[in-house]
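mind folding the following:
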Amino acid sequence: MAKVSLGDPLEKHTFQGPQVDRTQLAHIQKLVDAGKADGTLLSGGHRHGTKGAYMEPTILMNVPMSSDAYKEEIFGPVVIVNTFKNEAEALEEANGMEFGLFSSVYTKDLERAVRVAKALESGAVGVNCSVPLRALDMPIGGWKQSGIGRELSLHGLDLYTELKTIFIKYGKDATALANNWHSGEP
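Model (predicted):
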């Protein structure tokens, strides 16, 4: 992680740009500090440089679920690595969060990958990848307290529309039906 190049996102050599602003940087730092206090810092964990809102890529390990670093969506270059004894324990920990934007499953066993992906309470699951692969026809969005609705694809339009269903029966039968309805007759 120390080799990751931070800088202007328009430069070719840059792998990671800044956070959106210093307020977000401070929020990330607060959560990283909580993770360091509750778990183990393996890499990073500090602001990078004195200009801009750059955060070092950070790896935390063995951070308990009770830690603010674990309970909140950090939205920064931070990953928490915890171990588990079996699949059930991993699912219990992953699904025990109130957020569910994106999850990853790493395995060579395709049956396990599909089984775990289905069981994860997450809007998207990457198998053997940690970055959502974007395609314009695939909706992206979270479950639980993550996100609002879906982005991309036709499902993304739902945020901008109000649905209405109109039933129309026309012709002679419709007039009789409407007259009976207004008169209270069946």
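
drop to CA atoms for contacts and neighbour counts, all remaining ones
OK.

in the helix or strand hosting Ala26, what's buried?
For Ala26, the host element (DSSP states H and E) is helix 22-38. With burial defined by 16 or more other CA atoms under 10 Å, the residues of helix 22-38 counted as buried are 25, 28-29, 31-36, 38.

helices or strands up against the helix or strand that it is followed by?
On the C-terminal side of helix 22-38, the nearest following helix or strand under DSSP H and E is strand 40-43. With contacts taken as 3 or more CA pairs under 8 Å, 6 or more residues apart in numbering; DSSP states H and E, strand 40-43 sits against strand 58-61.

which strands and helices lie in contact with the strand it packs on?
helix 22-38, strand 40-43, strand 78-81.

dump the ones you listed to CSV, plus distance to Lys118.
Output for the helices and strands packed on strand 58-61, formatted as CSV (distance: least, CA to CA, whole Å):
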stretch, distance to Lys118
helix 22-38, 29
strand 40-43, 31
strand 78-81, 21
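
what's the closest of those to Val116?
Val116 lies closest to strand 78-81 among those, at 17.7 Å (CA to CA).

follow-up on the earlier one: who wins for proximity to Val125 among the helices and strands packed on strand 58-61?
Val125 lies closest, by CA to CA, to one member of these: strand 78-81, at 16.0 Å.

list the buried residues of the closest one.
Residues of strand 78-81 classed as buried: 78, 80 (neighbour count, 16+ other CA under 10 Å).

I'd like the structure of this one too, to check against the first:
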Amino acid sequence: MTDTPDADKADAATASGADADEREMARRQFAEDLSIIWEGAGTNRMDGRVLGYLMIMDRPYISSADLAAALHASAGAVSMATRRLLDTNFIRRHSVPGDRSHYFRAEEDPWGSFLATEKNHFDREIEVIEDALELLGPDESAARVRLTNGRDYLHWIHGYHHKMLADWQAHKHERDARASAKE
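Presented below is the predicted three-dimensional model:
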């Protein structure tokens, strides 16, 4: 791989030869396992592979070229996946001064970050449904019921996201406090 020299030195210092190969195979397997779960949920499989690899790797960031090499994927597939993962806040872009390559890292809490920004998706969906409601004629009552239920559900879940995110943050705080108390 051609990631940063410091990252390569860190990898070499923590593992050698067969151990490093075994750890790399385990990282790749984790990425594949996560990708299958994502695909089953209707999400792009490559997104799951990229996120899985970024979550389990030891380096603070990795280049898109190294992601493609590690995942045996095309540069285009990695580029599209990183774009989607950036849009949903599962990953972050990292810049290296003087280097034009694209580098990425997983969010510390990708699901919490996603939850915090998922409301943007709901806002867009609500807007589309409200536009459709305006198009309906007075005799289209079945469609009106479905669209009204969809809009109102999205409003409801949008409001509930704030509570879920606060509950998640409190849960993490309590978990970390318990872990600190055990140390």
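
give me the TM-score for these two chains.
The TM-score (TM-score structural alignment, normalised by the length of structure 2) is 0.25; 78 aligned residues with a CA RMSD of 5.3 Å.

just how off-centre is the strand or helix carrying Ala68 of structure 2 within its chain?
Using DSSP H and E, Ala68 of structure 2 maps to helix 64-71. Remark: helix 64-71 of structure 2 is offset 17 Å from the chain centroid, using CA atoms, centre = their mean, to the nearest Å.

against which helices or strands is that helix packed?
Here helix 64-71 of structure 2 touches helix 45-56, helix 75-87, going by 3+ CA pairs under 8 Å, 6+ apart.

quick check: angle from it to helix 45-56?
For helix 64-71 of structure 2 against helix 45-56, the angle by axes from the mean of the first three to the mean of the last three CA atoms, to 10 degrees is 100 degrees.

circling back to that earlier point, tell me which of the helices and strands packed on helix 64-71 of structure 2 is the most buried.
Of all the helices and strands packed on helix 64-71 of structure 2, helix 45-56 has the most neighbours on average by mean count of other CA atoms under 10 Å, namely a mean of 23.

counting by contacts, list what it packs against.
Checked by 3+ CA pairs under 8 Å, 6+ apart, helix 45-56 of structure 2 has helix 17-40, helix 64-71, helix 75-87, strand 103-106 packed alongside it.

rebuild these as CSV, extending it with distance to Ala181 of structure 2.
Listed next are these as CSV, based on distance: least, CA to CA, whole Å:
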stretch, distance to Ala181 of structure 2
helix 17-40, 31
helix 64-71, 38
helix 75-87, 35
strand 103-106, 27
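
redo the helices and strands packed on helix 64-71 of structure 2 as a markdown table? Include distance to Glu174 of structure 2.
Converted to a markdown table, the helices and strands packed on helix 64-71 of structure 2 look like this (distance: least, CA to CA, whole Å):
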| stretch | distance to Glu174 of structure 2 |
| --- | --- |
| helix 45-56 | 23 |
| helix 75-87 | 28 |
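
doesn't Ser103 of structure 1 belong to a helix?
No. Ser103 of structure 1 is assigned strand when assessed by DSSP: H, G, I helix; E, B strand; the rest coil, not a helix.

separation between it and Glu93 of structure 1?
According to CA to CA, to the nearest Å, Ser103 of structure 1 stands 12 Å off from Glu93 of structure 1.

same check on Val79 of structure 1?
On the measure of CA to CA, Val79 of structure 1 and Glu93 of structure 1 end up 15 Å apart.

got it, and Val127 of structure 1?
18 Å.

out of those two, which sits in the busier spot?
Between Val127 of structure 1 and Glu93, Val127 has the larger neighbour count (other CA atoms under 10 Å), namely 19 against 14.

that one and Ala174 of structure 1, how far apart?
Distance from Val127 of structure 1 to Ala174 of structure 1, by CA to CA: 54 Å.

over to Gln29 of structure 1?
Separation of Gln29 of structure 1 from Ala174 of structure 1 (CA to CA): 66 Å.

picking that back up, buried deepest among the helices and strands packed on helix 45-56 of structure 2, which one?
Mean neighbour counts for these (mean count of other CA under 10 Å) peak at strand 103-106, with a mean of 22.
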